[in-house]
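Q: Next come a sequence and a model predicted from it.
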Amino acid sequence: MPRVVYNTATTLNGYLADDENSLSWLFAVPGADEAESSFSTFLSGIGALVMGSTTYEWLLHHEGLVESPEKWFYPDIVSFVLSSRRLPRLPGADVRYRSGDVESLWPEVAAAAGERDVWIVGGGDLVGQFADAGHLDEIRLSVAPVTLASGKPLLPRRLESDSLRLESVTAAGQFAELVYSVRRPSEP
């Protein structure tokens, strides 16, 4: 069974993006290259990824992927986009558009990942759905020295300390990298 990992950057006060879904706050932080240095190692262990429609649309527009689909970041990883809306397709990319609940989707995602991990790219509510379904194993955060007055929350669910265990803390440039394991509801 693959592990499910939420790996993301967040502000100090727990926002993924501002109210307009912008990540400009993240790109302005000095030392981001150092924080991203281990990302290729992380990505090599990913067999499937899942993202919500807001994350997907941000990637499409920010990277100009509709005009240049060959720039898709994850050509060798099965990608799932969850949405109830019809979204632009990326020719040549293995992007599977699905709707419905996480539990119904889980067998297909797990099969696509095989022996490797599943990366929940975002957003926070989607991660919350995986946590609610008992399919979240790890949270990896790169915490940036930025605060926002409001925005898109990191994980709009209540997870108590008895279900989270701090595994590691590392400094990478201006970022604090935190890794928490998540105890599934059925575990003691």
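A: That came through, no problem.

Q: switch to C-alpha atoms for all contacts and neighbour counts from now on
A: OK.

Q: Just give me the residue right at the centre of the chain.
A: residue 121 (1.9 Å; CA atoms, centre = their mean).

Q: what residues are up against that one?
A: Applying CA atoms under 8 Å, 6 or more residues apart in numbering, we find residue 121 in contact with 6, 7, 8, 49, 50, 51, 55.

Q: try residue 6
A: Contacts of residue 6 by CA under 8 Å, 6+ apart are 119, 120, 121, 122, 127, 136, 138, 139, 140.

Q: Quick one: buried ones out of the residues you listed?
A: The neighbour count (16 or more other CA atoms under 10 Å) marks 119, 120, 121, 122, 127, 136, 138, 139, 140 as buried among the contacts of residue 6.

Q: Among those residues, which pair sits farthest apart?
A: 122 and 138 (13.6 Å; CA to CA).

Q: Next up, a structure to set beside the first:
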Amino acid sequence: MKGSPSSLISKLKEQPGKDIWLIGGGDLIREFLKEKLVDQFMIAVIPVLLGKGIPLFKQDFPVHNLKLSNTQIYNEIVMLSYDKKQ
């Protein structure tokens, strides 16, 4: 889909359903954060130790204050849910 993140979100909200789940890396998330379109982060901690990898966020990623709202455990995976602080 083409257009800005806010136009995409507006179109999605016109359709039936509840929440919109954005899955992607730091570059995608950054675009939605610029337009203040992210209400919650769900971060999975998967017990695999890596020597190298691709960072989720680049070094110049702006600071966002978050509040832990929920934790869940699925077998070996821990899901952390964070809400944006108001």
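A: Now that the structure is in, tell me what you want to look at. What you are looking at is a predicted structure, and each value in this text was computed from that prediction instead of being measured.

Q: thinking again about what came up before, which residue in structure 2 occupies the aligned position of the residue nearest to the centre of structure 1?
A: Using TM-score structural alignment, the equivalent of residue 121 of structure 1 in structure 2 is residue 23.

Q: Spell out the secondary structure type for its match.
A: coil (DSSP: H, G, I helix; E, B strand; the rest coil).

Q: For it, give its distance to residue 12 of structure 2.
A: According to CA to CA, to the nearest Å, residue 23 of structure 2 and residue 12 of structure 2 sit 15 Å apart.

Q: before we move on, back to that, relative to residue 173 of structure 1, which of the contacts of residue 6 of structure 1 is nearest.
A: For the contacts of residue 6 of structure 1, the nearest to residue 173 of structure 1 is residue 140 (16.2 Å; CA to CA).

Q: would the closest one count as being in a helix?
A: No - under the criterion used here (three-state DSSP), residue 140 of structure 1 is strand, not part of a helix.

Q: what do we get in structure 2 for it?
A: By TM-score structural alignment, residue 140 of structure 1 lines up with residue 42.

Q: State the number of residues packed around the closest residue to its match other than its chain neighbours.
A: Leaving out its chain neighbours, the residue that sits closest to residue 42 of structure 2 by CA to CA, 6 or more residues apart in numbering is residue 81, at 4.4 Å. Neighbours of residue 81 of structure 2 under the rule other CA atoms under 10 Å: 17.

Q: Unless I misread the structure, residue 81 of structure 2 falls within a helix.
A: No - counting by three-state DSSP, residue 81 of structure 2 falls outside a helix, being strand.

Q: aligned partner of it in structure 1?
A: With TM-score structural alignment as the criterion, residue 81 of structure 2 matches residue 179.

Q: Distance check, its match against residue 55 of structure 1.
A: 22 Å.

Q: from the contacts of residue 121 of structure 1, which ones fall inside strands?
A: Counted as lying in strands by DSSP state E, out of the contacts of residue 121 of structure 1, are 6, 7, 8, 49, 50, 51.

Q: quick revisit: which ones are touching the residue nearest to residue 42 of structure 2?
A: Applying CA under 8 Å, 6+ apart, the residues contacting residue 81 of structure 2 are 40, 41, 42, 43, 68, 69, 70, 71.
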